[in-house]
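Asks: The following comprises the amino acid sequence and a computationally predicted model.
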Amino acid sequence: MVTFISSEGTQWYVKMTLVSEEKTRTLNLDCSDNVAFDTRSGGSVDGAWSEVAVFGHSLRFAKEGKTFTISANITDGKAFTVCGETVGTPEASSGESNQPHEGGSGEAVEISDEEKGDPLVRHPLESWFTRCVWDELFPHANHQCFEGVKPYSYESFVKNVRYFPGFASGEEKEQKKELAALFGMALQEVGGKSLRDGGPIVLKGLTRTKAYGFSEASWTEEPSHKWNLAFSSEQGHERSRVYDTGYPLKPNQKYFSGAGILQLSYPVNYARFSQFYYGDKEVLLNNSDRVRKDPDLVVASALFYWMAQAGTRPSCHCCFTGNPVNDTDKACYERITNLGYKKGLAMAIAAVNGIECAIPADYRVGTRVNGYFEYGKAFGLTEDELLEDCFVETAEMAGNLHTAGIA
């Protein structure tokens, strides 16, 4: 017999603790239909991390024990039932959405005119980030994008980065570090090749990993970082996000698991980006495919997400640099750092896909961190310079920045 003990988390994402009367590795749970267990985050057995295979509401852990934890998505954000216990989830305050991935508030948030750039004014990174550098970094750009479109080009990237003067600003070294971070993040989102768990590639600063080191897939001799920008939407997940607050799904629209360089997801984020780009949140809510085939939107959506604070989550920009884009961003960031969490790539990863954090780093984190190093070195920086004031240990980072540090 399995007993439900407790759960903690948000309206949409919880970690449950369960106890079995006898030692086992297989749990067959009686759950309500709105509980979807998350195999990607793994679980724990008697306090030790463990892989877990999920078959509906049947869980098979790699280790045997009596006390288990497992994370789950609550697909409608409402009360759920496990082992005969009904649990009410925390309500999102002020219409805010506490999604574990690509989160945002329930209201479309427009970046102020002061934060917007002028597309006719050159961005500082254009002084060193040239078309030749772009071509060298991304030989397989547009490899297999949606409907055969080719949205990635140096011209499109530079045109759209001018709208975000706060991105990759400051001294040239800081510009290079933040651009390397964005491209490293993108490598796991739209790259055509990821690292694998286990192998000879040991990444400096990343010590708590699922297996020892990482390795390159053998189907091509070209390293994974050469395969960035291969897609314009996430592969293998051509489905709508069916759970969200504030913006229900529109007829005949799909808000994909990922569209654009950073894989914009959920109706609320389409609304926020549409408000910024068009001044009307309905444009992209009614034309969601634009974000994965229009060259400007493919790029601008990622830069917008990187620079925009949302709900109780700091902007990716602030997570990486420590420089807030506004007062709310500053307050969110300080709540998190006051708990001891450090700025850097790990916190930015938590802002993009928090389910990769607070667990031993797997190939997803390895791909992002390796990309950060490789692009940074291509820009002339050393690994020590890239790790300077930049924390990368995702196992020691909060998995959900929407709740971490909130009073």
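Replies: Structure's in. What do you need? Numbers count the residues shown, from 1 in each chain.

Asks: hey, let's count contacts and neighbours off CA atoms from now on
Replies: Noted.

Asks: Which positions within stretch 173-190 qualify as buried?
Replies: Of the residues in stretch 173-190, those buried under the neighbour-count criterion (16 or more other Cα atoms under 10 Å) are 173, 175-190.

Asks: Included below, for side-by-side comparison, is a second structure:
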Amino acid sequence: MRLCLCLWVLAFCILASDLGALADVRSLISKELFEQILKHRNDAACQAKGFCTYEAFVNAANSFGAFATTGDTKTRKREIAAFLAQTSHETTGGWATAPDGPYAWGYCFKQERGNPPDYCVANQQWPCAPGKKYYGRGPIQISYNYNYGPAGKAINYDLLKDPDAVANNATISFKTAFWFWMTPQSPKPSCHAVITGQWKPSTIDIQAGRVPGYGVTTNIINGGIECGKGSNAQMENRIGFYKRYCQILGVDPGRNLDCRNQRPFNA
């Protein structure tokens, strides 16, 4: 009886350990791989030098339990590659002849460059705070008060009052990107649902050319500018990052990587 109990406890501990590993993004992307993927983010020329740490990425990712824990190992690795690729495009400092190629320069910037406008629009639910600006910040370059508001609510931090936190606190910064990635915004599905295969296109989606694959995540993020217009540099840049990251993580990128023939969701 005692032996059976010990075996049961051992089995439970092993199962708990396996579940813990599945719930922690570190089981799929080590610090070494993270550094390889975002190779030049701490270059002296990068505004975000020293900001986007592996530890902040892990802490933020693990606060969204379904991220990189949905599906088989191949699917989970693709989600990591897709998230880092899309956010790398949004924050890239690369150029065509950059050292190690243009796709080794993700996360070079943490906020919109130049002198951006305030990105404040009238919204009763998410009103702008006096004197605050809601321009692009963080890995996903979250912008507008109607995004800062619900993102802040989701991560339990008042980003309407303190939007600068997205550029000053690395964990909060990553959390806003994961919020956008994991949250559907009708009629758009979430990027998470698309890249993990949970999203099933409707008849309308199919007629619009929106079929499962990485390309739909681009459509979700910036479809109005990049999708349904044939090949363009922005869309191809997103694909370039994704292919490189999939290669580093040892996973095939899958099909339907572009959105050249997809109509935007709001079109």
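Replies: Perfect, thanks for sending it. Keep in mind that this is a model prediction, so the values were computed, not measured.

Asks: where along the stretch 101-250 of the first structure do the helices fall?
Replies: With DSSP state H, counting those that start in this stretch as the criterion, the stretch 101-250 of the first structure has helices at 131-137, 154-161, 172-190.

Asks: CSV please, covering those and showing distance to Ser265 of the first structure.
Replies: Shown next, in CSV, are these (distance: least, Cα to Cα, whole Å):
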stretch, distance to Ser265 of the first structure
helix 131-137, 26
helix 154-161, 20
helix 172-190, 12
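
Asks: In the first structure, what residue corresponds to Cys191 of the second structure?
Replies: Following TM-score structural alignment, the counterpart assigned to Cys191 of the second structure within the first structure is Cys316.

Asks: Ok, Phe83 of the second structure next?
Replies: The alignment partner of Phe83 of the second structure in the first structure, by TM-score structural alignment, is Leu182.

Asks: Next one: that match from Tyr305 of the first structure, what distance?
Replies: Computed as Cα to Cα, to the nearest Å, the Leu182 of the first structure to Tyr305 of the first structure distance reads 11 Å.

Asks: now His143 of the first structure
Replies: With Cα to Cα as the criterion, His143 of the first structure and Tyr305 of the first structure are 24 Å apart.

Asks: Kindly report the same for Leu59 of the first structure.
Replies: Distance, Leu59 of the first structure to Tyr305 of the first structure, by Cα to Cα: 34 Å.

Asks: Could you report the neighbour count for Pro163 of the second structure?
Replies: Pro163 of the second structure: 25 surrounding residues under other Cα atoms under 10 Å.

Asks: list the contacts for the match of Phe83 of the second structure?
Replies: With contacts defined as Cα atoms under 8 Å, 6 or more residues apart in numbering, the neighbours of Leu182 of the first structure are Tyr372.

Asks: Next, work out how far apart it and Glu171 of the first structure are.
Replies: Distance of Leu182 of the first structure to Glu171 of the first structure, given as Cα to Cα: 17 Å.

Asks: what lines up against Pro360 of the first structure once you look at the second structure?
Replies: Residue-level alignment of Pro360 of the first structure against the second structure, with TM-score structural alignment as criterion, gives Gly230.

Asks: Am I right that its match is in contact with Asn261?
Replies: Yes - at 6.3 Å, Gly230 of the second structure and Asn261 qualify as touching, with contact defined as Cα atoms under 8 Å.

Asks: Now do the shared contacts for the two.
Replies: Shared contacts of Gly230 of the second structure and Asn261, counting by Cα under 8 Å, 6+ apart, come down to nothing at all.

Asks: So if I had to pick from the two, which one is more boxed in?
Replies: Here Gly230 of the second structure and Asn261 are compared on neighbour count by other Cα under 10 Å; more neighbours surround Asn261, at 15 against 12.

Asks: And the more buried one, what's its match in the first structure?
Replies: Following TM-score structural alignment, the counterpart assigned to Asn261 of the second structure within the first structure is Glu396.

Asks: Please apply the same query to Lys74 of the second structure.
Replies: That one, Lys74 of the second structure, aligns with Lys173 by TM-score structural alignment.

Asks: Distance of the nearest residue to that match once chain neighbours are set aside relative to Ala302 of the first structure?
Replies: Among residues not flanking Lys173 of the first structure along the chain, Leu381 sits closest, at 7.6 Å (Cα to Cα, 6 or more residues apart in numbering). Here the criterion is Cα to Cα. By it, Leu381 of the first structure lies 24 Å from Ala302 of the first structure.

Asks: Of the two, which one has the most company?
Replies: With other Cα under 10 Å as the criterion, Leu381 of the first structure and Ala302 differ in neighbour count, and Ala302 comes out ahead with 21 against 16.

Asks: Surely that one and Gly260 touch.
Replies: Yes - taking contact to mean Cα under 8 Å, the distance of 6.4 Å between Ala302 of the first structure and Gly260 places them in contact.

Asks: Thr69 of the second structure - how many residues pack around it?
Replies: 22.

Asks: repeat for His317 of the first structure
Replies: Other residues lying near His317 of the first structure total 30 when counted by other Cα under 10 Å.

Asks: now swap in Leu7 of the second structure and tell me
Replies: When counting by other Cα under 10 Å, one arrives at 12 neighbours for Leu7 of the second structure.

Asks: In the helix or strand that contains it, which residues are buried?
Replies: Per DSSP states H and E, Leu7 of the second structure falls inside helix 2-22. When neighbours are counted by 16+ other Cα under 10 Å, the buried residues of helix 2-22 of the second structure are found to be Leu22.

Asks: again with stretch 116-134 of the second structure
Replies: Of the residues in stretch 116-134 of the second structure, those buried by neighbour count under the rule 16+ other Cα under 10 Å are 118, 120, 126, 128, 132-134.

Asks: Now check the second structure for the residue matching Asn228 of the first structure.
Replies: In the second structure, the residue matched to Asn228 of the first structure (TM-score structural alignment) is Gly106.

Asks: who touches that match in this structure?
Replies: For Gly106 of the second structure, the contacting residues are 38-41, 85, 87-94, taking Cα under 8 Å, 6+ apart as the criterion.

Asks: what's the farthest-apart pair in those?
Replies: Across the contacts of Gly106 of the second structure, no pair lies farther apart than Lys39 and Glu90, at 15.9 Å, counting by Cα to Cα.

Asks: Against Thr130 of the first structure, how distant is Pro124 of the first structure?
Replies: For Pro124 of the first structure relative to Thr130 of the first structure (Cα to Cα), the value is 12 Å.

Asks: between the two, who's got more neighbours?
Replies: Taking neighbours as other Cα under 10 Å, Pro124 of the first structure and Thr130 compare with Pro124 leading, 19 against 13.
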